[in-house]
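1. Sequence and predicted structure below; questions after.
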Amino acid sequence: MTFSTTPDSQHRGLVARLPRRVRGLALLARFDRPIGWWLLFWPGAWAVALAGGAIERWDLIALLLVGSIAMRGAGCVYNDIVDRDLDARVARTAARPIPSGLVSVRGAWTWLVALSLVGLVVLLQLRPPAALVAVASLAPVACYPFMKRITWWPQAWLGIVFSWAALVGWVEVAGGFSLAVAAVYLGSVAWVIGYDTIYAVQDIDDDALIGVRSSARALGGRVRPGVGAFYALAVAAWGVAIWRVRPDPLALLALLPVAAHLGWQAATLRPADGANALDRFRSNRSAGLLMFLACLVVGTA
């Protein structure tokens, strides 16, 4: 089966008007693709809202947003440095700044340090317990680019990384861990596996040729039901989290909008259509917002 793909460095919009060198750095950090930092940000915002801090700690939500933009950019730079040889052999990633020659490897390392310093400034605004939780994320982040070489489920590792802000946000507001935040975190991991499997179908042909593993390849012809199953696990875990905060059947109704949205994604996904898959993937920005609203309603009730 042939899968259509959309290159992920298309040099469009404001980024296309930047000077060449600056444009390369912006593309390297994926500033032209904000969906990535939205997906990194939402779990932290959920945790803050569900812990009851959405209004009083609006500044924390803002910090998490800034940190997500900077650290998602740093993560992309690091990933591209590690994957530069693989990226050159995949149609969707061949135009990325490093394999295309727009940014040198040395320049990429310098840019990585600069973005990490922004993340450090955000880190220093947190209380020590939350800051320690944030620092603990560095090990799984560093390991992530290598997971596609050693496991069929690198999306699960991405879930561990991209859900970490939930732990940081909850500890900052509540002062410690609880079953509620564990359920938010595990639900987020399942959500990430689902949406990143959708993203991975765009590369399935190239990945098969060069031996890169992914959940999309592991699921084969069962991608759509597989995504649906992970989304169902996410909603179930989030239901546990909400129940722990507010044990009222009516509180669970707050999850209906996000559950319906995720169900729509799985039901309408066409894995062989790259444009369809990319659209469903990007729609998770809306899914994250719906989940935030659910947490806001329950956490402030």
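-> Yep, that arrived.
2. all contacts plus neighbour counts: C-alpha atoms, from now on.
-> Will do.
3. So which elements touch the top helix by length along the chain?
-> For the chain, the helix with the greatest residue count under DSSP state H is helix 58-82. For helix 58-82, the packing partners by 3 or more CA pairs under 8 Å, 6 or more residues apart in numbering; DSSP states H and E come out as helix 20-28, helix 35-50, helix 105-123, helix 138-150, helix 164-174.
4. Nearest to Pro249, out of those helices?
-> Between Pro249 and the helices and strands packed on helix 58-82, the tightest spacing by CA to CA is seen for helix 35-50, at 16.1 Å.
5. Could you give the separation of the longest helix of the chain from the chain centroid?
-> Here the centre of helix 58-82 is set off from its chain's centre by 10 Å, with CA atoms, centre = their mean, to the nearest Å.
6. got a list of contacts for it?
-> The contact list for helix 58-82 (CA atoms under 8 Å, 6 or more residues apart in numbering) reads 28-31, 36-38, 40-41, 44-45, 48, 54, 87, 98, 105, 108-109, 111-113, 115-116, 118-119, 122, 141, 145, 165, 169.
7. Likewise for stretch 182-198?
-> The set of residues external to stretch 182-198 that reach it, using CA under 8 Å, 6+ apart, is 43, 47, 155-156, 158-160, 162-164, 166-167, 214-216, 223, 226-228, 230-231, 233-238, 240-241, 271, 277-278, 280-281, 284.
8. State the three-state secondary structure for Leu102.
-> Three-state assignment for Leu102 (DSSP: H, G, I helix; E, B strand; the rest coil): coil.
9. what's the burial count for it?
-> Leu102 has 19 neighbours, counted by other CA atoms under 10 Å.
10. Just give the closest residue to it, not the sequence neighbours.
-> Distances taken as CA to CA, 6 or more residues apart in numbering put Gly24 closest to Leu102, at 5.6 Å, once the chain neighbours are dropped.
11. I'd say the one you found and Ala95 touch.
-> No: using CA atoms under 8 Å, Gly24 is not in contact with Ala95, being 10.7 Å away.
12. how about Ala232, what does it touch?
-> Taking CA under 8 Å, 6+ apart, one finds Ala259 in contact with Ala232.
13. Next up, a structure to set beside the first:
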Amino acid sequence: MTEAQLTPDTEHRGFVGILPAAARPFALLARFDRPIGWWLLFWPGAWGVALAGGAVRRWDLILWLLLGSVVMRGAGCVYNDIVDRDLDRQVARTRSRPLASGAVSLRAAWLWLIALCLIGLVVWLQLGLYAKIVALLSLALVAGYPFMKRITWWPQAWLGMVFSWACLVGWSEIAGRLTAPGLLLYAGAICWVIGYDTIYALQDREDDALIGVRSSALRMGKRVRFGVSLFYIAALLLWSVALWLVRPDPLAIATLLPVAMHFAWQVGTLSPDDGAGALARFRSNRFAGLLVFCACFVVGTVATL
């Protein structure tokens, strides 16, 4: 696998290199070389389990959600690339993707998508009936996401609804139904996703403007740092209310201070014209997700004692 065949934001070049040559394009198509995506999909689900008080008792569910995040994020990327294959050929960062470059045929991509979804089905079968229904409701959002960048300046908001959905699944599996804390946790996660994906979209602003693709990064223009700050603040406020409803104690809110400091670092050091710096701050959100999980774990576990 040559450097030219890898997208610029590939993280695990060594992993891709040891795969059989025939398997490498499929690994890249599912973004297995970039684990940041599945971590960002996984963390909201883990938050829901933890805040509902099930992190210790249902540790197996957290592992199932991690597996589901890996394969369903992969499936989502394959589907996105099927829809966007013509657009991807026009963007410098994405023209080397397997479908856009011709390394994988359209038929093979559909078969790979089906295979990943079958693994996701195994994870879905581990859920109770209520959580199964909640999980199924996400499919319409997933199907619509690739088209959002063509019709709205805020595709990041749609992505937020998709990438945060596991929060509702994890919460409802433990709590038995959707209630206010889980819904507020989900709403905060949406704001978080809008913030970090706006940072990610900074890399493509010039190409997106040329080909007519819309994004929150373009919409915010020179006020990107201010806009991202507002969404991060909204996320913190919504999460604070969710934690308060589970355990009405100022110390519960204090558990979010580490992630608040991390968000402040992201925004304070963000340079909108520095693509590499934006990518690094985007990737740092896997750590932000861990910090929120720690807060949910402490509050949810203490509340159940």
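-> In hand now; what should we look at? Note that the coordinates shown come from a computational prediction; the quantities given were computed from them, not determined experimentally.
14. Give the burial count for the corresponding residue of the second structure for the residue nearest to Leu102 of the first structure, as a bare number.
-> For Gly24 of the first structure, the aligned position in the second structure is Pro25, judged by TM-score structural alignment. Applying other CA under 10 Å, we find 23 residues neighbouring Pro25 of the second structure.
15. Spit out the contact partners of Pro25 of the second structure.
-> Per CA under 8 Å, 6+ apart, neighbours of Pro25 of the second structure: 98, 103-104.
16. Roughly how far does it sit from Ala115 of the second structure?
-> Pro25 of the second structure sits 15 Å away from Ala115 of the second structure, going by CA to CA, to the nearest Å.
17. Val169 of the second structure too?
-> Distance from Val169 of the second structure to Ala115 of the second structure, by CA to CA: 22 Å.
18. cool, and Gly221 of the second structure?
-> From Gly221 of the second structure to Ala115 of the second structure the distance is 40 Å (CA to CA).
19. pretty sure Thr255 of the second structure is touching Gly300, no?
-> No: counting by CA under 8 Å, Gly300 is not a contact partner of Thr255 of the second structure; they are 11.5 Å apart.
20. and those two? which has more neighbours close in?
-> Legend: neighbour count by other CA under 10 Å for Thr255 of the second structure and Gly300, higher for Gly300 (24 against 20).
21. counterpart of that one in the first structure?
-> In the first structure, Gly300 of the second structure lands on Gly299 (TM-score structural alignment).
22. Contacts only, for that match.
-> Neighbours of Gly299 of the first structure in contact, by CA under 8 Å, 6+ apart: 49-53, 245.
23. rerun that using 10 Å as the cut-off
-> Going by CA atoms under 10 Å, 6 or more residues apart in numbering, Gly299 of the first structure touches 46-54, 242, 245-246, 251, 293.
24. can I get those residues in TSV with neighbour count and distance to Arg127 of the first structure?
-> TSV is the format used below for those (neighbours: other CA atoms under 10 Å; distance: CA to CA, whole Å):
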residue	neighbour count	distance to Arg127 of the first structure
Trp46	32	19
Ala47	32	16
Val48	34	14
Ala49	28	18
Leu50	29	19
Ala51	23	16
Gly52	22	17
Gly53	24	15
Ala54	23	17
Ile242	25	25
Val245	18	23
Arg246	16	26
Ala251	19	30
Leu293	20	26
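25. which of these lies closest to Asp207 of the first structure?
-> Distances from Asp207 of the first structure to these, taken by CA to CA, are shortest for Trp46, at 33.4 Å.
26. So that closest one is in contact with Val173, correct?
-> No: with contacts counted by CA atoms under 10 Å, Trp46 of the first structure stays clear of Val173, the gap being 11.7 Å.
27. For those two, list the residues in contact with both.
-> Here Trp46 of the first structure and Val173 share the contacting residues 52-54, scored by CA under 10 Å, 6+ apart.
28. tell me, how many neighbours does the nearest residue to Val267 of the second structure once chain neighbours are set aside end up with?
-> In space, and not counting its chain neighbours, Val267 of the second structure is closest to Arg225: 6.0 Å by CA to CA, 6+ apart. A total of 21 residues lie near Arg225 of the second structure under the criterion other CA under 10 Å.
29. And the helix or strand harbouring Arg225 of the second structure, what's buried?
-> Using DSSP states H and E, the element containing Arg225 of the second structure is helix 224-246. By 16 or more other CA atoms under 10 Å, the buried positions in helix 224-246 of the second structure come out as 224-225, 227-229, 231-244, 246.
30. again, but for stretch 131-148 of the second structure
-> Buried residues in stretch 131-148 of the second structure (16+ other CA under 10 Å): 131-132, 134-135, 138, 142, 145-146, 148.
31. tell me which residues in the one helix or strand Ser188 of the first structure maps to are buried?
-> Here Ser188 of the first structure, judged by DSSP H and E, is contained in helix 179-200. Judged by neighbour count (16+ other CA under 10 Å), helix 179-200 of the first structure contains these buried residues: 180-200.
32. right, and the helix or strand after it?
-> Following helix 179-200 of the first structure in sequence order, the next helix or strand is helix 204-210 (DSSP H and E).
33. and that next one, how far from the second structure on average?
-> Using mean CA distance after the TM-score superposition for the first structure, helix 204-210 of the first structure ends up 0.2 Å from its aligned counterpart in the second structure, as a mean over the superposed pairs.
34. how much space is there between Val133 of the first structure and Val171 of the first structure?
-> 8 Å.
35. what touches both of the two?
-> The contact lists of Val133 of the first structure and Val171 share Ala165, where a contact means CA under 10 Å, 6+ apart.
36. Quick check: nearest residue in space to Ala156 of the first structure, chain neighbours excluded?
-> Ile193 (5.5 Å).
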